[in-house]
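> need a structure here:
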Amino acid sequence: MANSAQAKKRARQNETRFQINKARRSRIRTFLRKVEEAIASGDKEAATAALRAAQPELMRGVTKGVYHKNTVSRKLSRLSARVKAIG
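You can find the predicted model right below:
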């Protein structure tokens, strides 16, 4: 357990950050799930719209330090390829 005032403050800050990042990750996963569901349904317009809505959320996750830039780029690339492949 933290003993010094500095360590106690750090523990509080870490908990706050954890809650904020957890909410961000959850929000991003929701957007990704919507894209996945649209792809599964085979609706190209819905999938394209969902992907377009998910892109800024994912990039915001990079800016805020929740995800690594290359991870998000890879996810977006794979999703866009799958959306493009819908007949």
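
> switch to C-alpha atoms for all contacts and neighbour counts from now on
Fine.

> For the most centrally placed residue in the chain, identify the helix or strand it belongs to.
Centre of the chain computed as the mean C-alpha position; nearest residue by C-alpha atoms, centre = their mean is residue 28, 3.1 Å away. Here residue 28 sits within helix 5-41, counting by DSSP states H and E.

> this one as well, want them side by side:
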Amino acid sequence: MNMKEFTIIKCTSCDAPLVELEGEKLTSCIQCGYVFSSAKQTDIDTKAITTSKKDPSLILTFIKWYTIIALIVGFLIGLFSL
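Coordinates of the predicted model:
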């Protein structure tokens, strides 16, 4: 089976990845039962859905930068206290 023979789409309701075979059109989500509209989904829409990236949360960003700054400050204090 080639990559051209199927496409991976995501359900708009539950974000479940779904495989759509070439020549066949999914009418509903297998996982949640959401019924898709009859509008044809283009390859551009499919790529936008599958390549979308979720931004990291603000709390994780603060923890990451606090840890990096603490390590750098600790290294500098240890270096200059010799």
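
> After superposition, what is the TM-score?
Superposed pair, TM-score by TM-score structural alignment, normalised by the length of the second structure: 0.31. Supporting alignment: 29 aligned residues with a C-alpha RMSD of 1.9 Å.

> helix or strand for residue 64 of the second structure, which one?
Residue 64 of the second structure is part of helix 58-80 when elements are defined by DSSP H and E.

> What residues sit buried inside that helix?
Across helix 58-80 of the second structure, burial judged by 16 or more other C-alpha atoms under 10 Å covers no residue at all.

> now what about it, what contacts it?
For helix 58-80 of the second structure, there are no surrounding residues in contact (C-alpha atoms under 8 Å, 6 or more residues apart in numbering).

> Check stretch 13-29 of the first structure too.
Contacts for stretch 13-29 of the first structure (C-alpha under 8 Å, 6+ apart): 54, 57-58, 61, 66.

> looking at these, which has the most residues close by?
Highest neighbour count within the contacts of stretch 13-29 of the first structure, by other C-alpha atoms under 10 Å: residue 58, with 27 neighbours.

> thinking again about what came up before, tell me the helices and strands packed up against the helix or strand just after the helix holding residue 28 of the first structure.
Moving toward the C-terminus from helix 5-41 of the first structure, the next helix or strand (DSSP H and E) is helix 44-63. Counting contacts by 3 or more C-alpha pairs under 8 Å, 6 or more residues apart in numbering; DSSP states H and E, helix 44-63 of the first structure is packed against helix 5-41, helix 69-84.
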